[in-house]
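# sequence and predicted model, in that order:
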Amino acid sequence: MTFLVALVVASPVIAVVVDGVLNGREATMPRGLGGMVVTTLLLMTGVGLGTLVVGGGLAWLVTAYRFPGRDVLVWLLVLPLAMPAYILGFVFLSTFDAAGPVQSLLRDVLGDAVAFSVRSLPGAIVVMSLSLFPYVYLMARAALVEQSPTTYDAARSLGAGRRRAFWRVVVPLARPSLAAGLAIVMMEVLTDFATVQYFGVKTVSVGVYLVWKGSYDFHAATQISALVLVFAVAVLAGERLMRGRARFTQRGGRGAGLPAERLTGAHGWAATLACLLALAAGFVVPVIRLVGWAVAEARADPEAFVDERFGEYLANSLAVAAIAATGCVLLSLVMSHAVRIGGGRVVGSAASVTTFGYAVPGAVVGIGVLLVFAWADRALEALGVPNGTGLLVTGSVLGILYAYLVRFLAPAYQAVDASFAKIAPSMTLSAMSLGAGPLGVLSRVHLPLVRPGVAVALVLVTIDAIKELPIVLLLRPFGFTTVAVWVYQLAAENFWQKAALPALVIVAAATVPVYVLFRQIRATDRRDARER
């Protein structure tokens, strides 16, 4: 079963690679592809540096110093994860664009000489950095908290200043975690479609969608998808390279963590202000703007405030998300159970393959799913089945569900497998020695013990599916729209106020896993504090 799941998950990626190799000469590549590649590299580099400075800097600030509000801000700084970049993007545009309040105020005070355009690559870099910096922040903070103070204290005792000790001791020890955080950020940048569209930035992921929806040149879309896949593999390889060559270890346990210096007076309030600015720009101000638009829309036309289509779109989002989450969790249970009852390294390796889909951009997964169903069409027609799969993809949401399975099986499996890892092998062996079969062990022993992991997996996949945009845009059947697609369409046409309510629904839903993350990290920190 595990091998079958691995094959199903890997098939879209394999299809993209094979079609790209076999049919590359038939493709008519779009103009400006070289520019898309350069733009993608610049965007990834810019956002990587931005998140490293903001996320890494804030992690060092809340770990190495104590200042007013620090104990609360250390958790609140994760909240921008609940604000998808494509929502933060249109809020940013409405605020700083030529017709927005900021430039209008500047023109009134300073004249037209201060006009500037935010629909540009730098604008996209700023927005995506504000949305994604918590990934680096979380990884960096975890690495700093886990460091033993002995090495740092040794450097200080040898005459190194606080700044030199930071660069020569703290940063090298945190390098693997920083690399992991940056890899996640760059994968998110590579996957993004809507945000860069708002800012007029053409990346290779945008190229996949434009070619497929514009000219329906399947082979060209596959070629660009293969190029996107190359970017993804390069990011993963770079992260592995940084981890592989870096051999920075520490002796001793966690101890009491890095010594925190208390900041008083202006320095303390400056540190508080720095944290508040990042939190406000990445979450608080956008939420206030969205609530303000929603209230204004309700006052302007109370009867039309809630669009009659809203219920349908929300139901579509919840239905496909719930089905996808259920499927991912069931498969995760089967795979984790198979590994625990004696699957061996081969089964474990096959299970690991299923997690690769999360690193593949949504546009590539979408094209890969289309390829897989096209191959299935030809196979069925060769067997004498008329019309092959017919409207199985274009006439239903089956393609979306398959793509969701490929894309989101990884977080479900990791959450479920983490719960399985806490079960003592002796419990499994005892149940089997008493005559329980594999299904009996799963239902009577494993399942009751892994319910917390199952619940977390259901929540994570459901929220990820609700926010997903590129897959739905590529694979949705005629007339099928989700809340995420609706927000994108309204924002693309500058209907900011109408997009506010569905955007708030997405943000509220995305806050749930962030809250779960809050509780997990706080519980871990409290447990570690008791053990010290």
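That came through, no problem.
# from here on, contacts and neighbour counts on C-alpha atoms
Noted.
# what is the helix or strand hosting residue 275 packed up against?
Residue 275 belongs to helix 265-279 when elements are defined using DSSP states H and E. Under the contact criterion of 3 or more Cα pairs under 8 Å, 6 or more residues apart in numbering; DSSP states H and E, the helices and strands touching helix 265-279 comprise helix 70-76.
# any buried residues in the helix it packs on, and which?
Neighbour-count burial for helix 70-76, counted by 16 or more other Cα atoms under 10 Å, picks out 70, 74-76.
# also this one, for the comparison:
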Amino acid sequence: MVRRQGRTIKPMLRNHEDRLGWSASLLLAILVLIPLAAVIIQVLLPGVFFGEWRIGNLSLLLDIFKRPLWQKSLENSVVLAVSTTLFGTLLGGILAMVRSTWRFPTARLLDTAVWMLLIAPSFILSQGWVMFAAQNGFAARLLGWDWVPGLIFQPAGLVLVMTLSKFPLAYLSVRAAMEWKVEQLSEAAKLCGASKFRVWRTIQAPLLLPAFLAGAALVFMDTIGDFGLPASIAAIYRFPTLPYSIYTAVYTSPIRFDMAGVLSFYLVLLISLAMLLQFYALRRSRFDFLTGRAVAAEPKPVGRYGMLLAGGNVLFLLIVIGIPLGGNLLMSVFETQSAGFTWSNLTLSHYASLFEGRQELFVGIRRSLLVSACAAMLGLVVGVMVSYVLTYSQFRFKRGIEVFSLVSLAVPGVVLGIGYIFVWNQKWLEPFGLMLYGKPAILVLAAIAGAIPVITRVMVGAMAKVPRSLLDAAQLQGTPFLQRIRLILLPLVRGALLSAALAAFGSSVFDLAVNSILFPPNYMTLPVTINKAFEDLDYGYASAATVFGGGIVILIILLLELLLRRKGRQTT
């Protein structure tokens, strides 16, 4: 009897999972694949999204090597991304190996700083560096370091800033790889007379190579698609990159969709190459051995050099955290940058200006919170669907779903925004009420696309800990599919649901790229308001708005987490 029921259950499960798989595929196609394909189609068939049917001149793709601005944007992006990848991966990898090998004071502060840099929006970090390194910035006026502006506002200086902002991606990749180690291999090599350096070079380094490659791919993708740094430094130093030139092509007169399409094509091409490298690294990331036993890696005491290492770590944190975040905080309470640390220069007037007359900040905060809340809730539904398919189903195309979810993480917001303009600005959609360009709904769709990879990564890890047998047992009792999800799976991953929703909410609020490309007329959001004030050189207002707006978002996240987790404990 049980065997007969088991035979009937599998086809039923397969039908439900196939429908869920096709639904998840359709949603990911609408949110990610079709807008991305639209950017490529615009190059091949220019004007097709505006009613013009003509074959594009593919020689336009080669114009990037002829037109000065296009060529300079490509060169700057490649130089910045490659250099940051090299130095960021090296820095992150070394810090991860030091942190995993030795135990020293302030080591946990390094982990905290890494997550702060990872979560903080890049344009806010860049603004802090600009206020520190400008001609009238903190370095020159307060510390007398007149050489800092010349150091930072050049290609090598921007590489330094990006390296100190992007190294956490490589740090986390290598740190995760060093949590476990196969000690028998090192011990065998030492028994054969190998020195410590040779053991590291011949055994440990090859085992860590996939983690370094994966971290390098992440650093490259995040750097080459970064919109925050060029947007922040544009008022002081001209350094066109592919993302910023794509933005200016759409939001300057005349609008240059041909330029936006070509530059987006090359940006997607470069990111695709980086993703192929990452997939290659992940494929080579397993090393299995007969009788090989992995043990948890425990940092060892560093001995007499502990205080030296702790002091170096504090100095490093003062640079990577103190300059970008401290710069925003100081500027928000300084009357002027040049007056220094004096009582007469301390003021709350910048915060007062947030409440006096200029109410666009509060309107922008309200709009950003509304858009992010809708994106977090709707994105959570899509993310749970995708995670279920990846974890439990036998859907034949689930590998493609995994790729789609990763693509949305890798594709820069400016490229996704351009694709959304092409797709949702069609006249034939107007009778259906789906001509979304110029409406707040398009911001929600783009935010959902950005939230899906974050939610999916969190939920896949949580669902992997829930045995499939629990769902199968409920199916044997005749429980419908949706009830199995609602009554069994979701309660077991309640904590991950909350974490995923809050992470998606927080990341959506400060998404400058998508908001800058897609915000409707007279619909200013929080990141656009802050960036506009910064472009107008109103540093005090921009810094106060950053601290105030960021504080509100953090407070909301902490309160929601406290209330919902407490409610969850009471119900259990």
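Nice, thanks for sending it over. None of the values given here were measured: they were computed from a predicted structure.
# centre of the chain to the helix holding residue 275 of the first structure, how far?
28 Å (Cα atoms, centre = their mean, to the nearest Å).
# same question for stretch 84-100 of the first structure.
20 Å.
# same deal with stretch 560-572 of the second structure?
Computed by Cα atoms, centre = their mean, the separation of stretch 560-572 of the second structure from the middle of its chain amounts to 28 Å.
# list the contacts of it.
Residues external to stretch 560-572 of the second structure that are found in contact with it (Cα atoms under 8 Å, 6 or more residues apart in numbering): 494-495, 498, 502.
# just stretch 302-313 of the second structure next, same as before
Taking contacts as Cα under 8 Å, 6+ apart, the residues outside stretch 302-313 of the second structure that touch it are 102-107, 110.
# just the buried members of these?
By neighbour count, with 16+ other Cα under 10 Å, the contacts of stretch 302-313 of the second structure hold 102-107, 110 as buried.
# turn those into JSON lines, columns for distance to residue 58 of the second structure.
Compiled in JSON lines, those are given as follows (distance: Cα to Cα, whole Å):
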{"residue": "102", "distance to residue 58 of the second structure": "56"}
{"residue": "103", "distance to residue 58 of the second structure": "57"}
{"residue": "104", "distance to residue 58 of the second structure": "58"}
{"residue": "105", "distance to residue 58 of the second structure": "59"}
{"residue": "106", "distance to residue 58 of the second structure": "56"}
{"residue": "107", "distance to residue 58 of the second structure": "54"}
{"residue": "110", "distance to residue 58 of the second structure": "49"}
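# and those, which is closest to residue 405 of the second structure?
residue 110 (29.7 Å; Cα to Cα).
# which residues are in contact with that closest one?
Remark: with contacts taken as Cα under 8 Å, 6+ apart, residue 110 of the second structure is in contact with 313, 317.
# corresponding residue for residue 445 of the first structure in the second structure?
In the second structure, the residue equivalent to residue 445 of the first structure is residue 488, according to TM-score structural alignment.
# that match falls within a strand, correct?
No - in this structure, residue 488 of the second structure is helix, not part of a strand, as judged by DSSP: H, G, I helix; E, B strand; the rest coil.
# assign the nearest residue to it once chain neighbours are set aside to helix, strand or coil.
Leaving out its chain neighbours, the residue that sits closest to residue 488 of the second structure by Cα to Cα, 6 or more residues apart in numbering is residue 471, at 7.2 Å. At residue 471 of the second structure, secondary structure determined by three-state DSSP is helix.
# ok, back up a step: among the contacts of stretch 560-572 of the second structure, who's most crowded?
Note: the member of the contacts of stretch 560-572 of the second structure with the most neighbours is residue 502, at 22 neighbours, neighbours being other Cα atoms under 10 Å.
# that residue maps to what in the first structure?
Taking TM-score structural alignment, residue 502 of the second structure has residue 459 as its aligned residue in the first structure.
# likewise for residue 532 of the second structure?
When the two structures are superposed using TM-score structural alignment, residue 532 of the second structure falls opposite residue 489 in the first structure.
# what about that match, neighbour count?
In terms of burial, residue 489 of the first structure registers 14 neighbours under the definition other Cα under 10 Å.
# state the distance from it to residue 466 of the first structure.
For residue 489 of the first structure, the distance to residue 466 of the first structure equals 16 Å [Cα to Cα, to the nearest Å].
# same deal with residue 219 of the first structure?
Relative to residue 466 of the first structure, and taking Cα to Cα, residue 219 of the first structure is found at 29 Å.
# then residue 347 of the first structure?
Here the criterion is Cα to Cα. By it, residue 347 of the first structure lies 31 Å from residue 466 of the first structure.
# looking at the two, which is more packed in?
Higher neighbour count among residue 347 of the first structure and residue 466: residue 466, with 24 against 20, using other Cα under 10 Å.
# ok so the more buried one is a strand residue?
No - when the secondary structure is assigned by three-state DSSP, residue 466 of the first structure falls in helix instead of a strand.
# thanks a lot, catch you later.
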